[in-house]
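Peer 1: give me coordinates for this.
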Amino acid sequence: MRIGLLGTGPWAQMAHAPALSGHPELDFVGVWGRRTAPTKELADAYGVRAYDEVDALFADVDAVAVALPPAIQADLAARAARAGCHLLLDKPLAPTVEQGRTVVDAAADAGVASVVFFTTRFQPETAAWITEQAGADGWFTGRAQWLGSVFSGDDSPFADSPWRREKGALWDVGPHALSVLLPVLGDARRVTAAAHGPGDTVHLVLDHVSGASSTLALSLTAPPAASGAAVELRGTAGVTLLPESTETAVSALTRAADALLTAARTGQPHPCDAAFGLRVTEILAEAETVLDEG
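Peer 2: Next comes the predicted model:
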């Protein structure tokens, strides 16, 4: 599968480019970015073409991987789908429900496959745990803490990200927490409560279709010593915790590419496709509304 990369920022450099270039079933064709110099630099580092026009890249590939801010991703993903390209996307799918639905509709109309890269869903240890818990009954509560120090540490490459500054932890790490809770506890019927904490910290309470409830604590401004992710489930079977993973982002993204290849070949949607990404966006948008209403 010929694939192109959209984006040249830290995530494209750290994860996407290494994963695409090292994948045995992908032909990494080229890079398009919003700035000429970084585009050429990243393309040269991997011996691929630097594209000036994004539509020219679409015409040369079978798929695109996107490492761009959500609003730009949504626009270009819909254009790529209409050009017949399969989609390897990042979370969140889009910053609004309308933009997310446009991506889903474009992919469906074009008959292309899509996978949204929720990291935890593509790490073997955590993916196996999610599958196991999703097969169990009797969950009563779930608790997710996704606490980052992007804005409180000294060395995060994402600290200057404008969209993260604007949208905060709800939209950056909230998708990770939801990607774990939803397949186990079922879809969220509603966001029953939402409150602000220190910095960009957000606390949510969700009511799930299974009858269970969950709480989420999300932050990008946690003290570095307090940062980390944890998920706890409690139910009739007892208590279980999300295991830690030793996988790198590159390895996890390689598995996401495997999932896209499989979905493209079989025509069977992956559980983390654009439609799931849209559902996560809908929940985040609802939470944002509850927060705005106080």
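Peer 1: can we go C-alpha only for contacts and neighbour counts from here?
Peer 2: Fine.
Peer 1: what sits against the residue positioned nearest the centre of the chain?
Peer 2: Centroid check for the chain by Cα atoms, centre = their mean gives Lys91 as the closest residue, at 2.5 Å. By Cα atoms under 8 Å, 6 or more residues apart in numbering, the contact set of Lys91 is 70, 116-118, 172, 175, 277.
Peer 1: do Glu53 as well
Peer 2: Trp32.
Peer 1: in this protein, which spans are helices?
Peer 2: Ranges of helices in the chain, per DSSP state H, are 10-11, 17-22, 36-46, 54-60, 70-82, 97-110, 124-134, 162-172, 174-185, 249-266, 274-293.
Peer 1: who are the packing partners of the fourth one?
Peer 2: Counting contacts by 3 or more Cα pairs under 8 Å, 6 or more residues apart in numbering; DSSP states H and E, helix 54-60 packs against strand 2-6, strand 27-32.
Peer 1: what separation is there between the most far-flung residue of the chain relative to its centre and Glu132?
Peer 2: Distance to the chain centre peaks in the chain at Thr236, reaching 30.8 Å (criterion: Cα atoms, centre = their mean). From Thr236 across to Glu132, the span is 15 Å (Cα to Cα, to the nearest Å).
Peer 1: same check, this time on Ser152
Peer 2: For Ser152, the distance to Glu132 equals 35 Å [Cα to Cα].
Peer 1: for those two, indicate the residue with more neighbours.
Peer 2: Ser152 (15 against 11; other Cα atoms under 10 Å).
Peer 1: now do the same contact list for the more buried one.
Peer 2: Contacts for Ser152 (Cα under 8 Å, 6+ apart) come out as 220-224.
Peer 1: which one of those sits in the busiest neighbourhood?
Peer 2: Highest neighbour count within the contacts of Ser152: Leu220, with 27 neighbours (other Cα under 10 Å).
Peer 1: and the nearest residue to Val54 once chain neighbours are set aside, how many neighbours?
Peer 2: Nearest non-adjacent residue to Val54, counting by Cα to Cα, 6 or more residues apart in numbering: Trp32, 6.1 Å away. By other Cα under 10 Å, the residues close to Trp32 number 27.
Peer 1: repeat for Leu87
Peer 2: 28.
Peer 1: here is a second sequence; please produce its structure as well for comparison:
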Amino acid sequence: MRFGLLGTGPWAGRTHGPALAAHDDVELVGVWGRRAEAAETLATRLDTRAYADPDALLADCDAVAVALPPDVQAPLAVRAAEAGRHLLLDKPLATTVEGAREVTAAVERAGVASVVFFTLHFTASTARWLDEQRAVGDGAGGWMLGRADWFSPVFADSDSPYAASPWRRDKGPLWDIGPHALSVLVPLLGAVTSVRGARGAGDTVHLTLRHEGGASSTATLSHTVPAAASGVVAEVRGDAGVASLPERDESPESSFAHAVDALLSSARGEAPHPCDAHFAESITQLLTQAQSTL
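Peer 2: Below you'll find the predicted structure:
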């Protein structure tokens, strides 16, 4: 499948681009970015072509991978879907419900495949764990309680390549790592009926969620913890005991290659991946509700 890459930032350069260039079933036909010089640099490194016009790149490919801020991603995803291109998108899909709905509506109209890169669902160890706990939760009793805590030093550690990201600084951890937490809690505990947020130290956000069927969960999200205090913890509790999320055992580049595989399968007419644009839209809705309570 011929892919175009939209975006030239650290995530595109470290993850999307290398994974696409190395994939046996992908031809990376080109790169477009908002800065022409950055597109030329990345395209040279990936041994492909830089495009000055995103529509010209859409005309030459079958699918796009997007590594752009969410509210730049959403309208470009609509344009790509309208051009009949399959979509490999990043989270969050958009930071407004209207923007996310426009993407899902375009996907439905065009009949294209979509996958959104919720990293834990495409990393071997954590994806396997999520599948196993979903099966347990579907049985008698199910999961009753859950928590998902993401402690990141992005804005406490000046060496992070993502510290210069304006949209992350503006939207904070709720929108950047909140999608990861919700991508664990929602599939395992059920659809969310209510969510409330509270602010903590630095940019920390605490969430409390109520799920269909009576389960409840919490999430704590921060980009300003010291590096020594960083980490990811997630668990669910119920009649089956306690299940804790294992550590990720792959690089983001390897995980992204699995997301490419998922899009290829969906484009061939196999079952849509659970992390499609519709799921991502539901996450944007929850984040919007949480934001309104802060």
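Peer 1: ok, back up a step: contacting residues around the aligned residue in the second structure for the residue nearest to Val54 of the first structure?
Peer 2: Applying TM-score structural alignment, one finds that Trp32 of the first structure aligns to Trp32 in the second structure. Residues counted as contacts of Trp32 of the second structure (Cα under 8 Å, 6+ apart) are 4-8, 39, 50-54, 57.
Peer 1: list only buried entries from these.
Peer 2: The neighbour-count test (16 or more other Cα atoms under 10 Å) applied to the contacts of Trp32 of the second structure identifies 4-8, 39, 50-52, 54, 57 as buried.
Peer 1: nearest to Glu27 of the second structure among the residues you listed?
Peer 2: Gly4 (8.7 Å; Cα to Cα).
Peer 1: contacts only, for that closest one.
Peer 2: Gly4 of the second structure makes contact with 28-32, 57-58, 60-65 under the criterion Cα under 8 Å, 6+ apart.
Peer 1: buried ones in stretch 217-234 of the first structure?
Peer 2: Neighbour counts using 16+ other Cα under 10 Å place 217-222, 224, 227, 229-234 of stretch 217-234 of the first structure among the buried residues.
Peer 1: to clarify, my last question referred to stretch 18-38 of the first structure.
Peer 2: Neighbour-count burial for stretch 18-38 of the first structure flags 18-21, 23, 26-33, 38 (criterion: 16+ other Cα under 10 Å).
Peer 1: residues contacting Leu6 of the second structure?
Peer 2: By Cα under 8 Å, 6+ apart, the residues touching Leu6 of the second structure are 31-33, 54, 64-68.
Peer 1: so Gly228 of the first structure is in contact with Val173, correct?
Peer 2: No - using Cα atoms under 8 Å, Gly228 of the first structure is not in contact with Val173, being 10.9 Å away.
Peer 1: anything in contact with each of those two?
Peer 2: Common contact partners of Gly228 of the first structure and Val173 (Cα under 8 Å, 6+ apart): 146-147.
Peer 1: which one in the second structure is aligned with Val290 of the first structure?
Peer 2: Aligned counterpart of Val290 of the first structure in the second structure: Thr293 (TM-score structural alignment).
Peer 1: run through the residues that contact its match.
Peer 2: 196-198.
Peer 1: same thing but at 6 Å, please
Peer 2: 196-197 (Cα atoms under 6 Å, 6 or more residues apart in numbering).
Peer 1: how about Val184 of the first structure?
Peer 2: Val184 of the first structure touches 133-134, counting by Cα under 6 Å, 6+ apart.
Peer 1: which position in the second structure pairs with it?
Peer 2: Looks like Val184 of the first structure aligns to Leu188 there (TM-score structural alignment).
Peer 1: do you know how far its match is from Ala83 of the second structure?
Peer 2: Using Cα to Cα, Leu188 of the second structure is found at 35 Å from Ala83 of the second structure.
Peer 1: likewise Thr96 of the second structure?
Peer 2: 23 Å.
Peer 1: same check on Ala65 of the second structure?
Peer 2: Here the criterion is Cα to Cα. By it, Ala65 of the second structure lies 14 Å from Ala83 of the second structure.
Peer 1: quick check, Ala106 of the first structure in contact with Leu76.
Peer 2: No - with contacts counted by Cα atoms under 6 Å, Ala106 of the first structure stays clear of Leu76, the gap being 10.8 Å.
Peer 1: need the contacts of Lys91 of the first structure in JSON lines with distance to Asp137 of the first structure, can you?
Peer 2: Output for those, formatted as JSON lines (distance: Cα to Cα, whole Å):
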{"residue": "Pro70", "distance to Asp137 of the first structure": "35"}
{"residue": "Val116", "distance to Asp137 of the first structure": "27"}
{"residue": "Phe117", "distance to Asp137 of the first structure": "27"}
{"residue": "Phe118", "distance to Asp137 of the first structure": "24"}
{"residue": "Asp172", "distance to Asp137 of the first structure": "30"}
{"residue": "Pro175", "distance to Asp137 of the first structure": "24"}
{"residue": "Gly277", "distance to Asp137 of the first structure": "25"}
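Peer 1: quick check, nearest of the residues you listed to Phe140 of the first structure?
Peer 2: The shortest gap between Phe140 of the first structure and any of those belongs to Pro175, at 21.4 Å (Cα to Cα).
Peer 1: residues touching the equivalent of that closest one over in the second structure, list them.
Peer 2: Under the alignment (TM-score structural alignment), Pro175 of the first structure pairs with Pro179 in the second structure. Under the criterion of Cα under 6 Å, 6+ apart, Pro179 of the second structure has no neighbours.
Peer 1: measure Pro179 of the second structure to Gly33 of the second structure for me?
Peer 2: Counting by Cα to Cα - Pro179 of the second structure and Gly33 of the second structure are separated by 24 Å.
Peer 1: could you do Thr220 of the second structure as well?
Peer 2: 33 Å.
Peer 1: give the contact list for the residue lying closest to Ala259 of the second structure once chain neighbours are set aside.
Peer 2: The spatial neighbour of Ala259 of the second structure that comes closest, neighbours along the chain excluded (Cα to Cα, 6+ apart), is Phe122 at 5.9 Å. By Cα under 6 Å, 6+ apart, the contact list for Phe122 of the second structure reads 255, 258-259.
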